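Visitor: sequence and predicted model, in that order:
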Amino acid sequence: MYMAGMLLGSLVGGVLADRYGKRPVLLVCLSVQAACGLVPAVLPQPFVFLAVRCLTGVCCSCITNCSFSLAVEWTAPSARLWPPVFLGFCFSLGTMGGALLAWLSPSWTQLHLSLALPQFICLPLYRSIPESPSWLVLMGRMDVLYLYCNRSEADKQCVDLLVGSNSLEKTKVPAAPKEQPPNDLPLRHPTILLRLTIMSYLGAVTALTYFGICMNIGSFGVNVYSAQFFSGLSEAPCLLVPLVRLDRRPMSMLTLFLSGTACFLSLLLSRYQCDAMLVMSGALVGKFCILVTIFVLALYSIELFPTVVRQRCVSAINLCFRLGCLFSTLFPGNPEGTISLAAMLIYSSGPIIGCGLCLLLPETSGTPLPNSMEDCHKPPQHPLERTRKLQSQPPAAVATGECKRTHNSCQPV
């Protein structure tokens, strides 16, 4: 029911965020999720629990999409990889803390209470989350952007960097909000369809591999609480990913290939009943590599699509991701530590095929977020490459002596 709720949230979350904004959807889902954690402890009825779990999945899906998008859109192009990686690092901390909390809780009722109460305490802090600057420009909500700019000089510089000072200067009077939904024509464009197809496949494959290992973590012959703790610990090094000087496409290809290789070796060792810790270590290496891929693809999917359809495309990719989550339940492991041959082939071959499909995607590292189809067709040029090109060429004015003839103030004393 929880996975079904995640699937439902992928269907409706993007449409709601494109129409009403990411901030309102995020705040509503955070409030509902906090209430969903409290209801089962108060009303311990089976059908109520199933309904609450489904609603929790819907909220979690919307929270993940909106939080990742807002964090990326409020970050400079040169540092966009840090928000998803930092959020993933917090997710690993939650995984380790969840294993410890489940081990300490005497009943599932107290476990729900210990998870729900901190969310209610943090609800007032979430009101300070700003709206997406790109969405505000698209919908003509310049009054909100002016409000952000008037807070401080640093906020004004941040808004100018993200949306461009020209966008603020064009509209001196705050424009009325546009009630019409974004146009659906860009979704039918061949470029958008190709990118959406590839990213949807990668989303399904990464989810299938990641959750396949997560749900089979108890099939390696290790204590389930210890296995869950080490599963979260294996994801903690993802915080170092932005230090790797690789762009989006080569990083995705490298991690997909390493994940497929590690999964194949680990599952091969499990089939021949090798040491349990060795098998689990290999699987966690593959899980870490596929997790890095998920972080990069979460950022990649935001940068590939224009603002007018970005959230719907991201939601469609997340929909395929959730389908991969559901499909991973068809390959359960055995308590003896063996996994089926079909799972071994899918977990290893899927990422490697996705590695080849990444060659059809453009590079988006360090480039501004596209706002229209015209921006998607511009040849990508990394800002560092543009800077090196300018530095490698001597200034024309100095080379021709034009500065000396036209500006007398440049004459040496």
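Guide: Done, it's in.
Visitor: CA only for contacts and neighbour counts going forward, please
Guide: Noted.
Visitor: what's around Ile129, how many residues?
Guide: 14 (other C-alpha atoms under 10 Å).
Visitor: residues contacting the residue nearest to it when sequence neighbours are not counted?
Guide: Take Ile129 and drop its neighbours on the chain: the residue closest to it by C-alpha to C-alpha, 6 or more residues apart in numbering is Arg23, 7.0 Å away. Each residue near Arg23 by C-alpha atoms under 8 Å, 6 or more residues apart in numbering is listed here: Ala17, Cys66, Ile129, Pro130, Glu131, Ser132.
Visitor: closest to Cys36 among the residues you listed?
Guide: Distance to Cys36, by C-alpha to C-alpha, is smallest for Cys66 among those, at 19.1 Å.
Visitor: nearest the geometric middle of the protein, what residue?
Guide: Compute the mean C-alpha point of the chain, and by C-alpha atoms, centre = their mean the closest residue is Ala298, 3.2 Å away.
Visitor: what's downstream of the strand or helix carrying Met253, the next helix or strand?
Guide: According to DSSP states H and E, Met253 maps onto helix 248-271. Using DSSP H and E, the helix or strand that follows helix 248-271 in sequence is helix 276-304.
Visitor: ok now that next one, how far from the chain's centre?
Guide: Offset of helix 276-304 from its chain centre (C-alpha atoms, centre = their mean, to the nearest Å): 12 Å.
Visitor: what is the orientation angle of it with helix 248-271?
Guide: Angle, helix 276-304 to helix 248-271, by axes from the mean of the first three to the mean of the last three C-alpha atoms, to 10 degrees: 160 degrees.
Visitor: buried residues in helix 276-304, which are they?
Guide: 276, 279-304 (16 or more other C-alpha atoms under 10 Å).
Visitor: I'd like the next helix or strand past it.
Guide: Assignment by DSSP H and E places the next element after helix 276-304 at helix 310-327.
Visitor: buried sites along that following helix?
Guide: 310-326.
Visitor: what about versus this one:
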Amino acid sequence: MENYEEITSFLGEWGRFQKCVFFLLSLTFIPHGYLNLSMVFLAATPQHHCEVSYTYGENISDYIPYEGTSGDRVLSRCRRYKHLNGTAASWANETEGCLDGWRFSADTYKSTIVTEWSLVCEDSWKAPFASSVLFFGVMAGSLISGQVSDRFGRKLVFFGSLVLMNTFAVLQALSSSWEWYCTFYFFVGMARTSSYISGFILGSELLGKSTRVLFSSLGVCICYALGYTCLPIFAYFIRDWRMLLMALTIPGFLCIPLWWIIPESPRWLLSHGHVDKADAIIRAIARKNGVDAPEIIFKTEDGSQLLGKTAPQRVYTIIDLIRTTNIRNITILNTIIWIVTSMTYYGLSLNTPNMGGDPYLNCFISAVSEIVAYVATWLFMRYTVRRFTLIFLFLLSGVTLLIIKFVPDELDAVVLVLVMVGKGGITAAYCFIYIYSTEMFPTVLRNTGMGAISTATRVGTILSPYIAYIGDYNKVAPYILMGSVTVSVAFLSLLLPETKDSELPELISQVKPIMWCDSESRPSCFHKQTLLSKCASKKSERACTDSLSRESEVSPS
């Protein structure tokens, strides 16, 4: 089969169709921006202290002791003086739990899930756990959606997930208990990541090489950041958590009519032997762009070459991600890098309200810093090589976070600036690894590969609420932890192959080896690269795999 992008080059890079797909698909990522981090306000914990049934004076400190929190003395959140017999003199020096519940401040939040179900003191673990449940759902969705998308198509999974995400979010807003809230939150996470990944892959495969970079860096990420920017604005004017969640959910249903505008990926159709359907879509694109299509675009054997003649009905699974040396190395490295990136990004995002000052303003500044980071990412991808960009962004974020340890406590403004620089660096890296990883996986396993590493990534996101929670006891500890692991993966990224200006691999045999495979110092690696080039021209994917397996036995890498 000839190269797909060469065959379809007559369509152009920035015609009417590409512009339509670019802008419409990008807009569908706005709801992800505010739903993804809505727990910052939905699960916020306002100031609170024990409720007292009997009072004999106006001074509440007569009934509730003070405690030290982050250097300040405030009324105890979980203890009160023990009441003996109902007289003013009967309050003992001994303390007891909040037997009559809690009184929450309504200065910042009218209601949150914490105030609704009293998720404080012995139940304080439930608030961060609810956020972790979302990420458990994201993990499940990442694992399932990749294989389903590679099996049944990008478009079906994308739009089906959009419907499910918004439907379960509405049910979540109507939850009658914390248990039901977490249950629906799990399914929201599952549908959200399925929609995000399949939409990202769909856009990457519908657009050309230069437009694909613009879509992944500015289109998707800027729209995500715009959604994130809308979150504190919505939350500022809607202080009730149920009404806030409903307001954030309803706009997502407006994306559903795009089903009749955005087509299926021709790349995916070809990889499954649907040559006629792929041909029809390409011709429709040509008409929209006002160009003439050649009489024959794809040959019948083009689809069979992707499938392999010896196994025309072969279904690729997650096992294929570790079947050969090259793709196994790529999968492992990407998994580690994604886990650390996700943990650091969400750890910093969820810790924003704990930085002091107005939580709405802090969140807004954090969101704006992401827009700056995404624009910088686009410039990096346009003018620098992939490996340098990723390493630089990791070092920028990690080193900046480690410097916070040496900043005096009274310099809050300096800490804020350093945190936002670190957040900008890891945000840019998070945006960047999507396009970088997409370029490393082959078409036949691209969605499965992205889904698999996204699944493993949720280990980091599940831990992130508790990493932010460490800040209640030691403000600097989360930054030291996140900074250290981020610097570590910066050096690990040196092993990744360079993919800038390269064609997307179609077959497993076309996956590039990692960088320790140096042709000058490792002759066996050079021989394997030669074999890969020859293998890429073979018609049978299975024949390629068998050849590589035999070669590995003779000269292991």
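Guide: Arrived safely, thanks for sending. All values derive from a computational prediction rather than experimental measurement.
Visitor: care to give me the TM-score?
Guide: Remark: TM-score between the superposed chains equals 0.82 [TM-score structural alignment, normalised by the length of the first structure]; 373 aligned residues with a C-alpha RMSD of 3.0 Å.
Visitor: residues contacting the strand or helix carrying Leu390 of the first structure, please?
Guide: Element membership of Leu390 of the first structure, judged by DSSP H and E, is helix 383-392. Helix 383-392 of the first structure is contacted from outside by Gly366, Thr367, using C-alpha under 8 Å, 6+ apart.
Visitor: next helix or strand past that helix?
Guide: Counting by DSSP H and E, the next helix or strand C-terminal to helix 383-392 of the first structure is helix 396-400.
Visitor: in the second structure, what stretch matches the helix or strand following that next one?
Guide: Next helix or strand after helix 396-400 of the first structure toward the C-terminus (DSSP H and E): helix 402-406. Counting by TM-score structural alignment, helix 402-406 of the first structure pairs with no residue of the second structure.
Visitor: same check, this time on stretch 130-139 of the first structure
Guide: Aligned using TM-score structural alignment, stretch 130-139 of the first structure spans residues 263-272 in the second structure.
Visitor: and stretch 295-309 of the first structure, by the same measure?
Guide: By TM-score structural alignment, stretch 295-309 of the first structure lines up with residues 431-445 in the second structure.
Visitor: please compute how far the matching stretch lies from its chain's middle.
Guide: In terms of C-alpha atoms, centre = their mean, the centre of stretch 431-445 of the second structure is found 14 Å from the chain centre.
Visitor: which residues touch that stretch?
Guide: Contacts of stretch 431-445 of the second structure (C-alpha under 8 Å, 6+ apart): 150, 201, 213, 216-217, 221, 267-268, 271, 306, 316-317, 320-321, 327, 330, 334, 338, 374, 377, 386, 390, 446, 449-450, 499, 503-508, 510-512.
Visitor: again, 6 Å this time
Guide: Leu504, Pro505, Glu506, Leu507, Ile508 (C-alpha atoms under 6 Å, 6 or more residues apart in numbering).
Visitor: so what corresponds to Thr341 of the second structure in the first structure?
Guide: In the first structure, Thr341 of the second structure lands on Thr206 (TM-score structural alignment).
Visitor: any idea how far Arg322 of the first structure is from that match?
Guide: 10 Å (C-alpha to C-alpha, to the nearest Å).
Visitor: the residue nearest to Ile129 of the first structure -> the second structure?
Guide: Aligning on TM-score structural alignment places Arg23 of the first structure opposite Lys155 in the second structure.
Visitor: whatever helix or strand that match lives in vs the first structure, average offset?
Guide: If you go by DSSP H and E, Lys155 of the second structure is part of helix 154-173. Following the fit onto the first structure, the mean deviation recorded for helix 154-173 of the second structure is 1.5 Å by mean C-alpha distance after the TM-score superposition for the first structure.
Visitor: aligned to Val489 of the second structure, what sits in the first structure?
Guide: Checking TM-score structural alignment: Val489 of the second structure goes with Gly354.
Visitor: what's around the counterpart of Ile281 of the second structure in the first structure, how many residues?
Guide: Per TM-score structural alignment, the equivalent position to Ile281 of the second structure in the first structure is Tyr148. Using other C-alpha under 10 Å as the criterion, Tyr148 of the first structure is surrounded by 18 other residues.
Visitor: please, which helix or strand holds Tyr148 of the first structure?
Guide: For Tyr148 of the first structure, the host element (DSSP H and E) is helix 142-149.
Visitor: touching that helix from outside, list them.
Guide: Contacts of helix 142-149 of the first structure (C-alpha under 6 Å, 6+ apart): Asp155, Lys156, Pro174.
Visitor: can you do 10 Å?
Guide: Helix 142-149 of the first structure is contacted from outside by 130-134, 136-137, 150, 155-160, 163, 167-168, 171-177, using C-alpha atoms under 10 Å, 6 or more residues apart in numbering.
Visitor: mean shift between it and the second structure?
Guide: Mean deviation for helix 142-149 of the first structure: 1.9 Å (mean C-alpha distance after the TM-score superposition for the first structure).
Visitor: right, and Cys29 of the first structure touches Ser67 too?
Guide: No - Cys29 of the first structure is beyond contact range of Ser67, at 11.1 Å (criterion: C-alpha atoms under 10 Å).
Visitor: neighbour count for those two, which is higher?
Guide: Cys29 (21 against 18).
Visitor: Asn474 of the second structure belongs to a strand, doesn't it?
Guide: No - according to DSSP: H, G, I helix; E, B strand; the rest coil, Asn474 of the second structure belongs to no strand; its state is coil.
Visitor: flag every buried residue along stretch 106-126 of the first structure.
Guide: Buried residues in stretch 106-126 of the first structure, counted by 16+ other C-alpha under 10 Å: Thr109, Leu111, His112, Leu113, Ser114, Ala116, Gln119, Phe120.
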